[in-house]
Each structure stands twice: as structure tokens, then as C-alpha cells.
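Enquirer: my questions are about this predicted structure, shown below with the sequence.
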Amino acid sequence: MNADAALSAPPVSSTERLIDALFDQASISRAGPLVTGTGTLDGQAIAILATAERAQIGADLALAMARNVLDVMREAPGRPILIVVDNSGHRLGRWDELMGNNGYLAHLSTCLYLARRRGHRVIGLVNELAVSAGFMALGMATDACYAMPEAEVRVMALNAMSRVTKVPLDRLTELCATSPVLGPGVANFIRVGALRGIWSGDLSAHLREALAEMPGERDTRRELGLERGGRTLARDIAAQVRAGV
């Protein structure tokens, strides 16, 4: 590598370091905030789709990620996909709004759903930050999503929630102490069943265990939320809706 290339190369992100820690070997490439490639664990190839540096998910990035998922389905049918989530949510800008960024995010989620239906085990891992649509379109679109111990997860910050709902911030903070549905943070998302668990220590062992789990025919997050006391009504209400009660 010449001096000019070395100076222009971005510093290694925490996402890339995490990928190195997860796999026996990993071959990845980075284009801006998008990190893609293939990792090997115990001889098994796993597709890697990740974002770095708390990226904002714009229409262009969402489309590139969806393209990667489609490529994996075409070129490596059935290969597991690991999604390393590190984003600041959907990008807010005139261009993205004019392009219909919500449609691109929906397309990305649909591609991940199709991959799961075609037998790809899709696992999410929140590295540093997962916010709003960036979490729902990636972490929530997986068979199972986990988080690193220091990760931060939220759909909406409490101060923003206060502005939208007109509920005083102090009152929202008080409600979050007893209702994990309202509160940001990994602990609350685990209680409601959105996150399966926390990965610490031997990361390869955690990945190995997640890969070994057989995906169910249906979403079990409502059951997890009930077992953990975070969502006590969601399972039964959903069952009543499906039954037409």
C-alpha cells in the first residue's frame, strides 16, 4: 500500500474489529459505511452484511444492502447471514424523502424475510447503536437478534417521545421504570423479547450456538416478552386477532 492510499483509508471500525473476533477467518470489504463479505467458523461459510460508524440508513445504503441479500440468495443458497447492526436510524434529508426512503427500508426487510423463507438462517447482532427504522429494518427482520454489552438500542429517545406525545419527560422517565415497552436500552428490549440475549466473552461460541438453533415456523418474540414480563398481553391479543375473536 502506498502512502497516499494509507492516508485515504478509513480507520478500522469497531464493526470490523467485531467481525474479526467472531470468525476463524473473515474476508470483508468496506465501501463507506457498508461492510460485506464472508466469514468462516468451524469450516462453515457465513455471509456478512454490516454497517459501521453509526451509519445513517439512506435510500442508497438500504438499496445496496438489499442487493447484497439478493446476491447471497442467488450465489449461495441457504448460506447463513450475519447482520452486524450499527446505525443512527434512517437518514433524514430532502433527497431521501423524495426518493421514498421508507420504501427502500421496506424492500430491505422484505429481502431479509425472503432469505429466511428460503432457508437462510439470518442472525442480527447490535454492535454500538441501533435506532428507530434502522433497528426495525435490520435487527427486527432477523430470525434472532442479539446485542453486545455496551450497545444502545432505542426506537425513540425519551425527549423526542415527550415532544411527540406531550407527556412530560419526568413522567415518561417514571413510566419507563415499570414499563419496558416505553424505555430505550438493551435491558428493556430483552424484556419485551425484541432481543434474544447479550453476547459477551467468547463471541465465536455465541455465534456457533445461534447458528445451531433451528428457526421456528413462527415469530416467538411475543412468547419471550411474556416469559420475561415485558409484554404480558401481546401473545394473547395476537392469538385472538388471528382467530378472528
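Expert: It's in.
Enquirer: every contact and neighbour count from this point should use C-alpha atoms.
Expert: Will do.
Enquirer: tell me the secondary structure for residue 235?
Expert: Under DSSP: H, G, I helix; E, B strand; the rest coil, the three-state class of residue 235 is helix.
Enquirer: relative to residue 103, how far out is it?
Expert: Counting by CA to CA, to the nearest Å, the separation of residue 235 from residue 103 is 28 Å.
Enquirer: from the rest of the structure, what touches stretch 51-70?
Expert: The contact list for stretch 51-70, computed with CA atoms under 8 Å, 6 or more residues apart in numbering, reads 13-16, 33-36, 49, 84-92, 96, 99-101, 104-105, 107-108, 111-112, 115, 128-129, 134.
Enquirer: in it, which residues are buried?
Expert: Across stretch 51-70, burial judged by 16 or more other CA atoms under 10 Å covers 51-59, 61-63, 65-66, 68-70.
Enquirer: what's the span of that stretch from first residue to last?
Expert: Stretch 51-70: ends 17 Å apart by CA to CA.
Enquirer: roughly how far is that stretch from the heart of the chain?
Expert: Relative to its chain's centre, stretch 51-70 lies at 12 Å (CA atoms, centre = their mean, to the nearest Å).
Enquirer: do stretch 184-195 as well
Expert: 13 Å.
Enquirer: flag every buried residue along that stretch.
Expert: Buried residues in stretch 184-195 (16+ other CA under 10 Å): 184-195.
Enquirer: tell me where the protein has helices.
Expert: Remark: helices assigned in the chain by DSSP state H are 3-8, 14-22, 59-75, 94-99, 101-117, 132-136, 158-165, 169-176, 186-191, 203-212, 221-227, 234-243.
Enquirer: that older thread, now list the buried members of the contacts of stretch 51-70.
Expert: Using 16+ other CA under 10 Å as the burial test, these include 15-16, 33-36, 49, 84-91, 96, 101, 104-105, 107-108, 111-112, 115, 128-129, 134 as buried.
Enquirer: let me see the contact set for the residue nearest the centre of the chain.
Expert: Central residue of the chain (CA atoms, centre = their mean): residue 139, 2.2 Å from the mean position. For residue 139, the contacting residues are 83, 85, 124-126, 145, by CA under 8 Å, 6+ apart.
Enquirer: just residue 20 next, same as before
Expert: Residue 20 touches residue 26, counting by CA under 8 Å, 6+ apart.
Enquirer: comparison target, given below:
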Amino acid sequence: MMLAEILASLFPEGHSVTIADGLISGEGAFRGGRLAVIGIDGDTALGVDGACRLAGDVLDVVRRGGRTPILVAIDSDSQRMSRRDELLGLNEYLAHLAKTLLLADAHGHPTVGLIYGHSAAGAFIATALATRVLVGLPGANPSVMDLPSVARVTKLPLDRLEAMAKDTPVFAPGLDNMVRTGAVQAVLDPDLPLADQIAAVIDAMPEDDHRDRLGRERGGRPVAEEVAAQVVRDAALG
């Protein structure tokens, strides 16, 4: 599903969403109010400039007040691994973007990630995974790290990793694996109005992050919930 189709399904009454240099920004009428949209389109890599622009868009929504929901639509490459971006401290810019989404959430703005294309690594973590809830569309291809990169880091043969990925979704790429680990809450139906489906996601939004529980229930991360709980208990003991 292309971005233009997504926007038409989200905003049948029209919208002001624009795309410039692969970055999405704007809003449209939604449930008697507005829905703000930011994101990345066209498999664009996310660098320091893009992260700053998207973070600024999120902060603008927060400054206006209210409880305007924010949709983060993603079809990106990974982070831009250029010499310039790395020397400027790309990791800090990506962290800043993620923090603005957490800030918006803390101020009462429902944040929903929508992965409709590719995304990977830091760009995926700082955008779609930084929202309260992440949903996907059929055909999306997210990954935290592709298997050839995992092979280089772990020094394990690629064919062995490909075999392991069939039974171990926690590091395997692809939408189905992200659903099994709980990272993606649900896959939307492109044949139904996306406005209604996103509204339903917002209405059912949990009060806290329950992705580790979903991962346990779906068999993709069987021990993450208990490990996280143990860390919290140990931290509370000082």
C-alpha cells in the first residue's frame, strides 16, 4: 500500500500532509478533530537533519496542547551512516526524536506507529518502535538488523542464521516475526478504511507498554516479560 493510498484512506475529507526529502509532515481531519502525521517515505535513510525536522514536528504538536494523536508512518532505510552524520552524533539525534515521541505520549497524545514499507536499525527504533503502539500493513518489511549484518557481527554463517530465524523470531526480520515478538500489535486490513482501524487502535491503547506480554503470549519472546519484571524488582531493592 503506497503512502498516497494510506492518506486517502485515513483522510477522506482531505489533509495537509506533504512529503519533502522523504520526510512526511502534516495533519488531517480525524474523528471531529485532527490527526498529526509524521514519518519517512520512499525507503529514505534517516540522518541528523531528518531526525531534527521530525522531532520539531512532534514538539509543535505538543506545544499546541490538547490530545491530538500522532501517527508515525514509516517506509525507511536504516539510519544514514555517512561520515558527516556519524561525526555530528547521529545516535543522539535519533535518541532525541524517540524522546519527543515519549514526551508527546506523556502529555496525552496517543502515538501510533504504522509500518507500511521497509525500515531497519536506528531509524526503525527511533520512530515506529518509539510509539505507544505499532501496527503494520501487509507487505511491510521491518527489521532491527538484517541477517547479513547479524552474520558480520556474530561471525556466524548466514545459512545457519537463516535456519535459526525460522524458529527464533526475536532477531529475525519480517512483519510476521515482529508480530510474534509483540513489537507489532496488529496487521491492518488495507481493504477497510484505515481511519476506522486507527481509531480503534487508539481507543484500545494500553496504559503502559505491554509488548513483552504480547511476545510471551504469541511465543516470540517467552522470557522477556519475566526478565524485565525481575530487573524492575532488583532496581527497587536498590
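Expert: The structure has been received and is ready for your questions. Just so it is clear, the model here is predicted, and its values are computed rather than measured.
Enquirer: how much does the longest strand anywhere in the second structure stray from the first structure?
Expert: What stands out as the longest strand in the second structure, according to DSSP state E, is strand 33-46. Compared with the first structure after fitting, strand 33-46 of the second structure has a mean deviation of 1.0 Å; criterion: mean CA distance after the TM-score superposition for the first structure.
Enquirer: grab the nearest non-local neighbour of residue 173 of the first structure.
Expert: Using CA to CA, 6 or more residues apart in numbering and skipping the chain neighbours, the partner closest in space to residue 173 of the first structure is residue 158 (7.5 Å).
Enquirer: counterpart of the one you found over in the second structure?
Expert: Alignment note (TM-score structural alignment): residue 158 of the first structure maps to residue 147 of the second structure.
Enquirer: right, and that match touches residue 162 too?
Expert: Yes. Taking contacts as CA atoms under 8 Å, residue 147 of the second structure lies within contact range of residue 162: 7.3 Å.
Enquirer: when those two are compared, which one has more neighbours?
Expert: Neighbours were counted for residue 147 of the second structure and for residue 162 using other CA atoms under 10 Å; residue 147 has more, 19 against 15.
Enquirer: residue 228 of the second structure pairs with which position in the first structure?
Expert: Under the alignment (TM-score structural alignment), residue 228 of the second structure maps onto residue 238.
Enquirer: contacts only, for its match.
Expert: No contacts exist for residue 238 of the first structure under CA under 8 Å, 6+ apart.
Enquirer: measure it to residue 223 of the first structure for me?
Expert: According to CA to CA, residue 238 of the first structure and residue 223 of the first structure sit 11 Å apart.
Enquirer: kindly report the same for residue 166 of the first structure.
Expert: Shown here: residue 166 of the first structure relative to residue 223 of the first structure, a distance of 32 Å by CA to CA.
Enquirer: so which of the two has more stuff around it?
Expert: Taking neighbours as other CA under 10 Å, residue 166 of the first structure and residue 223 compare with residue 223 leading, 18 against 9.
Enquirer: what sits against the alignment partner in the second structure of residue 27 of the first structure?
Expert: Aligning on TM-score structural alignment places residue 27 of the first structure opposite residue 16 in the second structure. Shown in contact with residue 16 of the second structure (CA under 8 Å, 6+ apart): 26-28.
Enquirer: looking at those residues, state which has the most neighbours.
Expert: residue 27 (22 neighbours).
Enquirer: list the contacts of that residue.
Expert: Contact analysis of residue 27 of the second structure by CA under 8 Å, 6+ apart lists 15-17, 34-37.
Enquirer: filter those to the buried ones?
Expert: For those, a burial check counting by 16+ other CA under 10 Å picks out 15, 17, 34-37.
Enquirer: hmm, which two among these are most spread apart?
Expert: Taking every pair in those and measuring CA to CA, the maximum separation is 11.8 Å, between 17 and 34.
Enquirer: between those two, which contacts overlap?
Expert: With contacts taken as CA under 8 Å, 6+ apart, residue 17 of the second structure and residue 34 have 27-28 as neighbours in common.
Enquirer: straight-line length of stretch 202-214 of the second structure, end to end?
Expert: One end of stretch 202-214 of the second structure to the other measures 17 Å (CA to CA).
Enquirer: should've said stretch 152-170 of the first structure
Expert: Stretch 152-170 of the first structure has an end-to-end distance of 21 Å (CA to CA).
Enquirer: measure how buried the residue mapped onto residue 107 of the second structure from the first structure is and give me the count.
Expert: Under the alignment (TM-score structural alignment), residue 107 of the second structure pairs with residue 118 of the first structure. Here the number of neighbours of residue 118 of the first structure (other CA under 10 Å) works out to 13.
Enquirer: tell me how far residue 118 of the first structure lies from residue 56 of the first structure.
Expert: As judged by CA to CA, residue 118 of the first structure and residue 56 of the first structure stand 29 Å apart.
Enquirer: same check, this time on residue 216 of the first structure
Expert: Distance from residue 216 of the first structure to residue 56 of the first structure, counting by CA to CA: 31 Å.
Enquirer: same question for residue 127 of the first structure.
Expert: 15 Å.
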